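In: Fold the following, please.
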Amino acid sequence: MKKKGIGIISLILIIIIAIVAGIKIKQNHDENAVQEIQPVKVSSKTVPTFFFHGWGSSWHAEDTMAQAIKRAGATNTIVRVNVNKKGHARLIGKIKKNAKNPLVEVNFSDNKLTNSQYNGQYANAYDSTGARYVKNAIDLVRNKYHYSKINIVAHSMGNLEVASYIKLNAGKKNFPQIDHLVAMAGHYDRIIGICGWGGISLNAAANDPRIKATAAITMYDMPHVGAWGYFDKGTADERYQNKKQIAEQRTKEYGAGKFAKAGGCFEYPAR
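Out: Below is the predicted model:
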């Protein structure tokens, strides 16, 4: 399982490097499968790639990928944008005139969206606050260096913030052209819980012709987990008791008319 996880992560990194370097990913639209990667001529005016981290994380989670891309020769520039809890964006580093496919590591101080007034509906925080953080980070770099096109790489909650940014700003004046969007563990139907809803990310991408390429990582094979338990360690009795508990919980929730939170969910901050 460990080797399989490393292989998936390596594949995602290869796709990101291909996107940053300006390599075209050819798709078979009948099967929604990646067939081959073909190099194309890269424009003299390169495209910056923005990285957005997930819940409770920071730019450090993005740096391993960014440094690997730099070592692969796809970029020669890595800068960082810090966005504080008031939404103010500050650029750390400089993109020189000869920069090749610069990478922008975005860091949110409010990395759990605790600074948002969402009235008990956490999904509203992506629209009221998360989208504004994304916009401010992108606008800072675009206004300074006049990029008309961008790429985006996002993980987990970062995908929801990016999705809200696109929803609220697409079609407006000066909205950038998003050449490529790489979504890792993107739960676009507003699921709040453990990262790993990779199938949802892929389904969303398959049905949206605007997305040129996407990648997703899922931490668990859920049908296998249901049959054998996490890491194949669950006994038959433990698996039976777990299913029994879930069934009882569903009955209780149906009767109460509301749902209880399960593993992977976090507490709403006090209002």
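
In: can we go C-alpha only for contacts and neighbour counts from here?
Out: Noted.

In: you'd agree Val162 is up against Ala131?
Out: Yes - in terms of CA atoms under 8 Å, Val162 counts as a neighbour of Ala131; the distance is 6.3 Å.

In: neighbour count winner among those two?
Out: Neighbour totals were compared for Val162 and Ala131, and Val162 leads with 26 against 22 (other CA atoms under 10 Å).

In: and the more buried one, that's in a strand?
Out: No - with DSSP: H, G, I helix; E, B strand; the rest coil as the criterion, Val162 is helix rather than part of a strand.

In: any idea how far it lies from Lys94?
Out: Noted for Val162: a distance of 24 Å to Lys94, by CA to CA, to the nearest Å.

In: helices or strands up against the host helix or strand of Phe50?
Out: Under the criterion of DSSP states H and E, Phe50 resides in strand 49-52. Packing partners of strand 49-52 (3 or more CA pairs under 8 Å, 6 or more residues apart in numbering; DSSP states H and E): strand 103-108, strand 149-155.

In: to compare against the first, here's another:
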Amino acid sequence: MKKKWLWGLLIVILLVVGGVAYYNGSLLRASVRQHQDKNAPTVGTPTFFFHGYGSSYHAEEYMVNGAIKEGILKKSDVLVAHVRPSGQVSLSGKWKKGTTHPVVEVNYDNPRVTNRRTDARWARNVIVSVQNRYRFKKVNLVGHSMGNQDISFYLLYYYRHDQKLPRLNKQVALAGPFNGLVMDDYNKNNDSVDKNGKPNHMSKQYKALLPLRDSYPRSAEVLNVYGNKGHGTDGDLTVQSAQSLRYLLNNRPKSYTEKEMHGKYASHSRLHHNDDVNALLYNFLWNHAV
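Out: Got it, this is the predicted structure:
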């Protein structure tokens, strides 16, 4: 009787472990197929906004709504892309043919996944889903906090290997934790970067991104914006961690600009609700001075 009970327990454990492994594997494998609609309308260069950990597309709305108020965008220019945990994407909204500044607010239904391959796959799936429905040759990518991880690993794992993907036009990094956060132990010693942005200590994630030094697209322009509340951090992110992006890019982009923000709205979670940051974005992305 005891042996039967033990065998039964073993079978249950194997089923649970196998189910978890299958589920995690399916997250990595789930992919949107590239198949553009033959009647897909042509639009301008889309701008994709990627939110941070534990957040949603609502974190992107202040930046997008500000552009609507400025007359840069219309409400009809904005799509919302919902990414399910399976990796499948649903799009809300519709662009008209010839839309000048199309925008995609990306929303991860599970915003607490930190697996970099899953994050990269989801970013790819969003871009391909939009590319299947509309014709465009380039994209702008904007990331806040961990949204920069989505973008960076997308460029590393997918972009450089697939010429069918739209080319990167402009990238904006907002509060990018490229070399970790303040809460990470190694950041207590990570207090400097050299003139090329090379940090004196590299996190595991940062080391994984080093191949970008030889593959980052030369056609792209980059804007790196981060906050400093007066003690070298934005509350969650060290200035040096954000500045370490420079070393990963290795002078490859067409242009690279850093902007350090100060004041109440320079904190990590408020940087995307900062009018000065909005002004930088609008000028960089759409050549619109505020």
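
In: once aligned to structure 2, how far is the strand holding Phe50 of structure 1 on average?
Out: Compared with structure 2 after the fit, strand 49-52 of structure 1 shows a mean deviation of 0.2 Å (mean CA distance after the TM-score superposition for structure 1).

In: can you pull the buried residues of that strand?
Out: Buried positions in strand 49-52 of structure 1, judged by neighbour count with 16 or more other CA atoms under 10 Å: 49-52.

In: Farthest pair within those?
Out: The span of the buried residues of strand 49-52 of structure 1, defined through CA to CA, is set by Thr49 and Phe52 at 10.0 Å.

In: Which residues are in contact with each of the two?
Out: 152-153 (CA atoms under 8 Å, 6 or more residues apart in numbering).

In: Just the helices from structure 1, written as ranges.
Out: Assigned by DSSP state H, the helices in structure 1 fall at 2-20, 60-71, 123-125, 131-145, 157-169, 198-206, 222-228, 236-256.

In: In structure 2, what range does the strand holding Phe50 of structure 1 match?
Out: Aligning strand 49-52 of structure 1 against structure 2 (TM-score structural alignment) gives residues 47-50.

In: Count the neighbours of Met71 of structure 2 for me.
Out: Careful, residue 71 of structure 2 is Gly; it's not Met. Neighbours around Gly71 of structure 2, by other CA under 10 Å: 10.

In: With Ile178 of structure 1 instead?
Out: The number of residues packed near Ile178 of structure 1 is 17, by other CA under 10 Å.

In: One more: Thr45 of structure 2?
Out: The burial count for Thr45 of structure 2: 24, using other CA under 10 Å.

In: Over to Arg246 of structure 2?
Out: Residue neighbour count, defined by other CA under 10 Å, stands at 22 for Arg246 of structure 2.

In: Matching it against structure 1, which residue comes up?
Out: Residue pairing (TM-score structural alignment): Arg246 of structure 2 is matched to Ala205 of structure 1.

In: and if you look at Tyr159 of structure 2?
Out: Per TM-score structural alignment, Tyr159 of structure 2 is aligned with Ala170.

In: which residue is nearest the middle of structure 2?
Out: Gly147 (3.2 Å; CA atoms, centre = their mean).
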